[in-house]
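A.B. asks: Sharing a model prediction with you, sequence too.
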Amino acid sequence: MTQPDQNKVLRMLPIITGGLGGTLLMINRFFTPNLLASQARSDVVGVILSAFLILTGLLWQQIQSRSPDTVKLIGESGFELLPELSEIAKTELAWASSLLLSNTVTKTIIIWYEGKVLLRRGILPSESQVQPGAILKRVLEKQKPIYLVDLKVYPGRIEFNYLPENTQGVICQPIGNNGVMILGANAPRSYTKQDENWISGIADKLTYTLSKKSGLFHF
């Protein structure tokens, strides 16, 4: 499914205007029996302007970036929290996941911490267990996020069986040394640098909250 291009009419406007202007000039020339030198010069200027508008419109068609194609993710909408989490941790995780779903292209969120899935939210498949593969292990080891811009071209995509099978893009963001926030999108190359900075900031906030053992689980 392709997102509608709301700027299509605007980008077509120079072509339409230039074509209309050129057509009117031709009609005017055809019905003018005696052509004056001043009118000839005006016609030349009009033709140049019409050609310029058409060329501008064609260039806009070529250089305008096209929104990436989106898909309908396979799964069911859900929101799951680990039952033994404290109310403080549940509130923090619910807040963070809501912000990410509302303000980025994220459609699925998995938060894995110290070997446990603390949160699953968004479009979810039936598989709920996270077995860290090479990519998640690398994120934990290097303490740097990994952005898979088009998941289907990566051989390592098989480790993300806990995401919808047609997930298009994935960000794996470390949460301190003990966890990872996995975000799935329904379009490739859809996260911007601003999104990545936003995700990193939320991960830092979660790192602070989850690292406080007294506030993580009920005892």
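C.D. replies: Yep, that arrived.
A.B. asks: From now on I want contacts and neighbour counts done on CA atoms only, so please keep to that.
C.D. replies: OK.
A.B. asks: in the top helix by length along the chain, what counts as buried?
C.D. replies: The longest helix of the chain (DSSP state H) is helix 37-63. Neighbour-count burial for helix 37-63 flags Asp43, Gly46, Val47, Ser50, Ala51, Leu53, Ile54, Thr56, Gly57, Trp60 (criterion: 16 or more other CA atoms under 10 Å).
A.B. asks: what secondary structure does the closest residue to the first one other than its chain neighbours sit in?
C.D. replies: Looking back up the chat, that one is Asp43. Excluding the flanking residues, the one nearest Asp43 by CA to CA, 6 or more residues apart in numbering is Leu25, at 6.7 Å. Here Leu25 is helix, with the state taken from DSSP: H, G, I helix; E, B strand; the rest coil.
A.B. asks: take a look at this one as well, against the first:
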Amino acid sequence: MEAGTALRLHFTLNTHILNHIPKPKTSSFTLSSSSSNSSTVYSFRSPKPKRDFLADWVSQNDDVVRPLPIYVGTASLFAVLFNRAISGIAPVADAGSSQSRADLLTLGLAVTNILAGLVWLSIKPKSITVVNPQGVECKKLSTALPDVALTELLWAWESLSDVTCCRSLVIVYESSCVLQFGFAAESSAGSGEAVSVDTDKLMQGSVYQGVMKSGTQSYLANLSLYPGKSELPFLPSNTQVLIFSAVNCI
């Protein structure tokens, strides 16, 4: 994930990744500084999700689509047999007859459709249950960065949260956390404050070191079973999936 052309990001941590960027739309975000009462409004462009109506229809009518090849194959099979019965052609297939060769090919296709339908019925996809993060909402952004960089970072978060299931995003740049948005773990004091990212502890962890050495993305599909979860105390306790990414941008 590229957060912006104005930054050279050394490390990015997020719960999901953006696969494509659709047509943008204009949005705005208001950031209030804790050191003063002033607030700044940053305008940026966020993607507008593009809908695939055919895919939506198939997903909503799964029970109808799965047995459809069986119906088509069965109808084709009976159509071929009925055509051969009323056409006056000998019931025994003759390899020298073009009609017999066409019938055999059609029968093969019909049987293939039936088998494909049986396979579709035997495969049941696992239903995905949405998990609500157990934490508090957090919007921390380093105001030491230029306005252009802040705008790009906010655009990156808006893009991920709109078109993916991403619920938390943390960006570490030059040994400091420049962005922590989405849901975060609540502090032990129970005051409703989010746990801040301890960059020193994070960068010393095995997960971070492994990603930086390999220079590739690390995908943790089941974070609850991963021992390195203790290195990420700032994430909600029921975080399901995590993606570590080392990104270099010029």
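C.D. replies: Yep, it's here. Quick caveat, the model's predicted, so the values are computed rather than measured.
A.B. asks: Quick check: the residue nearest to Asp43 of structure 1 touching Val45?
C.D. replies: No: judged on CA atoms under 8 Å, Leu25 of structure 1 makes no contact with Val45 at a distance of 10.4 Å.
A.B. asks: can you tell me how far the residue nearest the centre of structure 2 sits from Ser176 of structure 2?
C.D. replies: Centroid-nearest residue in structure 2, with CA atoms, centre = their mean: Thr164, separated by 5.1 Å. In this view, Thr164 of structure 2 and Ser176 of structure 2 are 26 Å apart by CA to CA, to the nearest Å.
A.B. asks: How about Leu232 of structure 2?
C.D. replies: For Leu232 of structure 2 relative to Ser176 of structure 2 (CA to CA), the value is 15 Å.
A.B. asks: Pick out whichever of those two has more residues nearby.
C.D. replies: More neighbours surround Leu232 than the other of Leu232 of structure 2 and Ser176, with 16 against 13 (other CA atoms under 10 Å).
A.B. asks: Report the contact partners of the closest residue to Gly133 of structure 1 other than its chain neighbours.
C.D. replies: Spatial nearest neighbour of Gly133 of structure 1, excluding adjacent residues (CA to CA, 6+ apart): Glu159 at 5.6 Å. Taking CA atoms under 8 Å, 6 or more residues apart in numbering, we find Glu159 of structure 1 in contact with Gln131, Pro132, Gly133.
A.B. asks: Please tell me how far the aligned residue in structure 2 for Glu159 of structure 1 sits from Ser39 of structure 2.
C.D. replies: Under the alignment by TM-score structural alignment, Glu159 of structure 1 pairs with Glu231 in structure 2. For Glu231 of structure 2, the distance to Ser39 of structure 2 equals 33 Å [CA to CA].
A.B. asks: Could you do Thr30 of structure 2 as well?
C.D. replies: For Thr30 of structure 2, the distance to Ser39 of structure 2 - CA to CA - is 7 Å.
A.B. asks: same check, this time on Asn248 of structure 2
C.D. replies: Asn248 of structure 2 sits 31 Å away from Ser39 of structure 2, going by CA to CA.
A.B. asks: cool, Thr26 of structure 2 as well?
C.D. replies: Distance, Thr26 of structure 2 to Ser39 of structure 2, using CA to CA: 19 Å.
A.B. asks: Do you have the helices of structure 1 handy? List them.
C.D. replies: With DSSP H, the ranges of helices along structure 1 come out as 8-30, 37-63, 87-103, 134-142, 193-210.
A.B. asks: Just name whatever secondary elements the longest one is in contact with.
C.D. replies: Secondary-structure packing of helix 37-63 of structure 1 (3 or more CA pairs under 8 Å, 6 or more residues apart in numbering; DSSP states H and E): helix 8-30.
A.B. asks: Show residues contacting the helix it packs on.
C.D. replies: Contacts of helix 8-30 of structure 1 (CA under 8 Å, 6+ apart): 35, 43, 46-47, 49-58, 60-61.
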